[in-house]
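> Coordinates only, no sequence provided:
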């Protein structure tokens, strides 16, 4: 099935855009959702995380203590790599399974770290980047997550740069000051384009 990889920096609006595609009947494979599932209570990744990173990162309900792990990986690059060595193969395997079983005109694969992960682009036929400037990202994440400005900037620094994402893009959806109606129109335009590329019928 024709696959579009959706990516963008933190706070760019990927989830909102993915929801708009889903409303048009496009199946969504979201690697963030998968990551939360495998690190939830009794998740596939939790035994290895406890064994290799420590039980201090396991919450009382058996899920990943995200606050503790976030603090650790921001201060310890080795810990981040060890966590990714556990989670990334599981996420990729589950994403591949969901992609193969998806039913729809094409599939949208949401991969926040698509550019950073190197070979994710081989899984999709086209890359769509949701784009906005850094200040907009900071404001949105502060409002959404309650992070400090420095915390948000630290996350942004660890992600691919805006220029790197745009360089990898086949399509760019600007989500700077767009109203809900404008954003929906931009998604609809892309949706019709992807229907044609996938060889399916348009809605016209």
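Ah, there it is. Just so it is clear, the model here is predicted, and its values are computed rather than measured. Residues are numbered from 1 along each chain as shown.

> CA atoms for contacts and neighbours, from now on please.
Noted.

> quick one: whichever strand or helix holds residue 17 to chain centroid distance?
For residue 17, the host element (DSSP states H and E) is helix 14-22. When C-alpha coordinates are averaged (Cα atoms, centre = their mean, to the nearest Å), helix 14-22 and its chain have centres 11 Å apart.

> With stretch 59-71 instead?
So, by Cα atoms, centre = their mean, the centroid of stretch 59-71 is 20 Å from its chain's centroid.

> Find the residue closest to the most centrally placed residue in the chain in space, skipping its chain neighbours.
Closest to where the C-alpha atoms of the chain average out (Cα atoms, centre = their mean) is residue 112, at 2.8 Å. Residue nearest to residue 112 in three dimensions, not counting chain neighbours: residue 7, with 4.9 Å by Cα to Cα, 6 or more residues apart in numbering.

> Below is an additional structure, to be compared with the one above:
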């Protein structure tokens, strides 16, 4: 099994920027958010079951998921959220497994916005890397990037794990606050560390009894 890192962080924390920096080192990146967008795009694998479960009003004119309408529904209806996840999660997992099987590199990285919330990723990765920043920084970034109101950003954050919850599960932490060490430097240092750990996790040529595996 390829050595795997799970990258997560709250909305606006800088996950994509960090993932891109690892990708620049040749690390295969599997982005569950991108996969989710793909399966809910026009003709995506999730669209027929979503239409059947929720009705045509949740399908945009181009055949994609009406994300704004669905977001409004699942934020206020836990049962609807569960129905949506029952459709999308197995499809996302299948695509993750396919991408991981095809990945080539010393280790790979899953980008999972809701890694902490799902409760399923600890068993699928060797380490969890959290991109961390102050909540006010998150809010300001998302408001500027998405043109959301403060209330809209807070509503999204309310459905995500809190900062302390993410910190509690982190094996590694990247500080993406304004006064932090530059991201490039932090990523470079972690990449060297992950190369070392991935090398230690390779089976020994002498046999399984001599296998040197890292335990976080």
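Here it is on my side, so go on. The shown structure was predicted, so the numbers you read here are calculated from the model rather than taken from an experiment.

> average distance between the longest helix along structure 2 and structure 1?
Longest helix of structure 2, by residue count under DSSP state H: helix 78-102. On superposition with structure 1, the mean distance recorded for helix 78-102 of structure 2 (mean Cα distance after the TM-score superposition for structure 1) is 1.1 Å.

> mind listing what's buried in that helix?
By 16 or more other Cα atoms under 10 Å, the buried positions in helix 78-102 of structure 2 come out as 80, 84, 87, 88, 91, 92, 95, 96, 100.

> ok, of these, which one's closest to residue 151 of structure 2?
Set against residue 151 of structure 2, the nearest of these by Cα to Cα is residue 80 (22.0 Å).

> Wait, that closest one touches residue 74, no?
Yes: taking Cα atoms under 8 Å as the definition, residue 80 of structure 2 is a contact partner of residue 74 at 5.6 Å.

> can you map out the helices along structure 2?
For structure 2, applying DSSP H gives helices covering 15-23, 32-39, 47-54, 67-76, 78-102, 115-118, 135-146, 150-158, 163-169, 183-200.

> Any idea how far the fifth one is from the middle of the chain?
By that I understand helix 78-102 of structure 2. Distance of helix 78-102 of structure 2 from its chain centroid, counting by Cα atoms, centre = their mean, is 12 Å.

> What does residue 89 of structure 2 correspond to in structure 1?
Alignment note: residue 89 of structure 2 maps to residue 88 in structure 1; criterion TM-score structural alignment.

> go on, residue 194 of structure 2?
Aligned counterpart of residue 194 of structure 2 in structure 1: residue 194 (TM-score structural alignment).

> ok, that match - contacts?
Going by Cα atoms under 8 Å, 6 or more residues apart in numbering, residue 194 of structure 1 touches residue 106.

> and what of residue 128 of structure 2?
The contact partners of residue 128 of structure 2, taken as Cα under 8 Å, 6+ apart, are 5, 6, 7, 8, 122, 169, 170, 171, 172.

> can you pick the most crowded of those residues?
residue 7 (28 neighbours; other Cα atoms under 10 Å).

> for that residue, what are its contacts?
By Cα under 8 Å, 6+ apart, residue 7 of structure 2 lies in contact with 15, 19, 109, 110, 111, 112, 113, 128, 129, 130, 131.

> switch the cut-off to 10 Å
Neighbour list for residue 7 of structure 2: 15-16, 18-19, 29-31, 109-115, 125, 127-131, 170, 172-173 [criterion: Cα atoms under 10 Å, 6 or more residues apart in numbering].

> Check residue 169 of structure 1 too.
5, 6, 7, 8, 115, 126, 127, 128, 129, 130, 163.

> and if you look at residue 58 of structure 1?
39, 40, 41, 46, 47, 49, 50, 64, 65, 66, 68, 69.

> and which of these is nearest residue 135 of structure 1?
Of the contacts of residue 58 of structure 1, the one sitting nearest to residue 135 of structure 1 (Cα to Cα) turns out to be residue 66, at 25.0 Å.

> returning to what we had before: need the contact partners of the longest helix of structure 2.
Contacts for helix 78-102 of structure 2 (Cα under 10 Å, 6+ apart): 1-2, 4, 28-40, 45-47, 49-50, 53-54, 70-71, 73-75, 103, 108-110, 118.

> Just the buried residues of those residues.
For the contacts of helix 78-102 of structure 2, a neighbour count by 16+ other Cα under 10 Å gives the buried set as 2, 4, 28-32, 35-40, 45-47, 50, 70, 103, 108-110.

> need the contact list for the closest residue to residue 152 of structure 1 other than its chain neighbours.
Nearest residue to residue 152 of structure 1, sequence neighbours excluded (Cα to Cα, 6+ apart): residue 138, at 5.9 Å. For residue 138 of structure 1, the contact set (Cα under 10 Å, 6+ apart) comprises 10-12, 144, 147-153, 155-156.
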